[in-house]
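Asker: Sequence and predicted structure below; questions after.
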Amino acid sequence: MGFADLALKGQVPADEALKVIVKEARRLQRLTNDILDVSRIDGGRISYMMEEIKLNDLVLNVINSARVNVGDRVSLKTAINTEKDLVIRGDRERLMQMLTNILGNAAKFTKEGAITVETGYSDRGKGDVVIKVSDTGGGIPGEVLPNLFGKFVTKNVGNENKQGTGLGLFISKAIVAAHKGSISAHNKDGASSQYRCLSMQASEHTSISLQNPLSFLS
């Protein structure tokens, strides 16, 4: 309550104190939610509500929500197939949580430039779909990369202005696994990083062609 006390004493402007208090309240809420999710994952108690989801709509919703958090120096872009709906079966809220965590982690390693989210079919075929997140940052530190999806691995690395709980990627990996998918990350030419966030079976109602062009939206 330090800033609240300072505001009450007139030592800092009330609006400045309120911004700090709200920011810290949200950080504590994220930490609490993440700890609860980790406890549920470790105990096998996390639940999922599966439904058919239009993947591109989900990605665009996450992008629009994330723009306010990445800062002015980083732009969010999409490279998605816009000719036909790419439909998957999954838990909408959990998949949005997963992608939000991935974008947040990409932002930690991207001080300026762009983060691009791409959707489409996996190159391994079999009707698998994939979400790829690429950034123009300096890449993920080599000592972090092997254990990137562990607990607290990224808590104190990356952009100091975008520190998180260090649990988001662990939770994201569990969410993807629950959808019978896989998740990985690698550096490209030492100058940027790419997350292959989701590789899972498309819904039987999906009809989409690899030959369809990708549309870049900013």
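Answerer: On my side now, so go ahead.
Asker: can we go C-alpha only for contacts and neighbour counts from here?
Answerer: Fine.
Asker: List the contacts of residue 53.
Answerer: For residue 53, the contact set (CA atoms under 8 Å, 6 or more residues apart in numbering) comprises 87, 88, 89, 90, 92.
Asker: Second structure follows, compare the two:
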Amino acid sequence: MIDAPPPLWDPPRPRRPRLWPAWLGGSLSLLTVLAVAGIVIATVNAGRESRYSKSDVCAALDLAAITARLGVPAPEPQKSTVPGVCRYPVLEPGGLRAGGGGLSVTFFDNALAAWWSWQGQTSEDDGAREVDGLGRSARVTTEEAGVGSVTGCSVQLRVLDSNVTVLSQIVAYGDLASRPCDDLESVTTALIDSTRASLARLA
């Protein structure tokens, strides 16, 4: 009896499939879903935020920074017939008018509604620059102008914060003793500080 030669190749035995790659892939997918869900929930909650309630804008107006910069007496805020709008005159110590300003606050039901309105108020081409540390977003523009021998300057500040949009502005004559138009950046800083303080009192 002749023995049969051993086989030239021994096929590998089938291995039991490993479970950890599938488990790892499933875990990563679950983490991704949870992360996306967390972002969605946070966004929805932020959209529902409404930090400000409708109140008297004139009562919240803080003009300390502006009067200090312009060197003028504290003006008497004047309520407008338009809700959320407060105006004030800029008067020289002798009582002559030397400009004016105002604060306009639009209240929305929630932050999402305010954000949608904000998108229609701002443009990349309006010459405004971003202001850090004021509300959720803020942009400011400055302008110098003159009519005949009368010169003047203005600063306009727009703010988005929670469920409100804000327009704060001031116009001053250039011949004020404090010479505001010679240093428009300091007037801008004063308006920003005034608006920040007013929003804090309004909240």
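Answerer: Received the coordinates, thanks. Because the structure is a prediction, the values reported are computed rather than measured.
Asker: TM-score of the superposition?
Answerer: Here the TM-score for the pair of chains, by TM-score structural alignment, normalised by the length of the second structure, is 0.27; 87 aligned residues with a CA RMSD of 5.3 Å.
Asker: Which member of the contacts of residue 53 of the first structure is positioned nearest residue 20 of the first structure?
Answerer: Each of the contacts of residue 53 of the first structure was checked against residue 20 of the first structure using CA to CA; the closest is residue 92, at 31.0 Å.
Asker: How many residues are close by that closest one?
Answerer: By the measure other CA atoms under 10 Å, the count of residues near residue 92 of the first structure is 19.
Asker: picking that back up, identify those among the contacts of residue 53 of the first structure that sit within helices.
Answerer: When DSSP state H is applied, these are split such that residue 92 fall in helices.
Asker: did I read that right, residue 59 of the second structure in a helix?
Answerer: Yes: under DSSP: H, G, I helix; E, B strand; the rest coil, residue 59 of the second structure sits within a helix.
Asker: Return the member of the contacts of residue 53 of the first structure nearest to residue 35 of the first structure.
Answerer: Once CA to CA is applied, the member of the contacts of residue 53 of the first structure that ends up nearest residue 35 of the first structure is residue 92, at 20.5 Å.
Asker: Name the nearest residue to the closest one, ignoring sequence neighbours.
Answerer: Spatially, and ignoring its direct neighbours in sequence, residue 92 of the first structure is nearest to residue 53 (6.9 Å; CA to CA, 6 or more residues apart in numbering).
Asker: quick one, strands of the second structure?
Answerer: Across the second structure, reading from the start of the chain, the strands by DSSP state E fall at 78-79, 85-91, 97-107, 129-130, 137-147, 150-161, 164-173.
Asker: cool, the first structure as well?
Answerer: Using DSSP E, the strands of the first structure run over residues 51-54, 74-81, 87-90, 113-121, 128-135, 184-188, 192-201, 214-217.
Asker: May I see the buried residues of the last one?
Answerer: Within strand 214-217 of the first structure, the residues that count as buried by 16 or more other CA atoms under 10 Å are residue 214.
Asker: Just list what the lengthiest helix in the first structure packs against, helices and strands only.
Answerer: When secondary structure is assigned using DSSP H, the longest helix within the first structure turns out to be helix 14-42. Helices and strands touching helix 14-42 of the first structure, as assessed by 3 or more CA pairs under 8 Å, 6 or more residues apart in numbering; DSSP states H and E, comprise helix 2-8, helix 168-178.
Asker: what's the angle between it and helix 168-178?
Answerer: Relative orientation of helix 14-42 of the first structure with respect to helix 168-178: 40 degrees, computed using axes from the mean of the first three to the mean of the last three CA atoms, to 10 degrees.
Asker: Could you list the buried residues of helix 14-42 of the first structure?
Answerer: Buried residues in helix 14-42 of the first structure, counting neighbours by 16+ other CA under 10 Å, are found at 17, 21, 30, 31, 34, 35, 37, 38, 41.
Asker: want to throw these into CSV with distance to residue 59 of the first structure?
Answerer: Supplementary listing: the buried residues of helix 14-42 of the first structure in CSV, determined by distance: CA to CA, whole Å:
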residue, distance to residue 59 of the first structure
17, 34
21, 30
30, 21
31, 24
34, 21
35, 25
37, 22
38, 24
41, 24
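Asker: The residue nearest to residue 92 of the first structure and residue 25 of the first structure: what is the separation?
Answerer: When distances are taken as CA to CA, to the nearest Å, residue 53 of the first structure and residue 25 of the first structure turn out to be 32 Å apart.
Asker: and if you look at residue 174 of the first structure?
Answerer: With the distance defined as CA to CA, residue 174 of the first structure ends up 26 Å from residue 25 of the first structure.
Asker: do residue 17 of the first structure as well
Answerer: With distances taken as CA to CA, residue 17 of the first structure is found 12 Å from residue 25 of the first structure.
Asker: Where do the helices of the second structure begin and end?
Answerer: In chain order, the second structure shows helices spanning 20-48, 57-60, 64-70, 111-121, 184-202, with DSSP H as the criterion.
Asker: tally of neighbours for the nearest residue to residue 146 of the second structure once chain neighbours are set aside?
Answerer: Spatial nearest neighbour of residue 146 of the second structure, chain neighbours left out: residue 152 (5.6 Å); criterion: CA to CA, 6+ apart. Residue 152 of the second structure is surrounded by 21 other residues when neighbours are defined as other CA under 10 Å.
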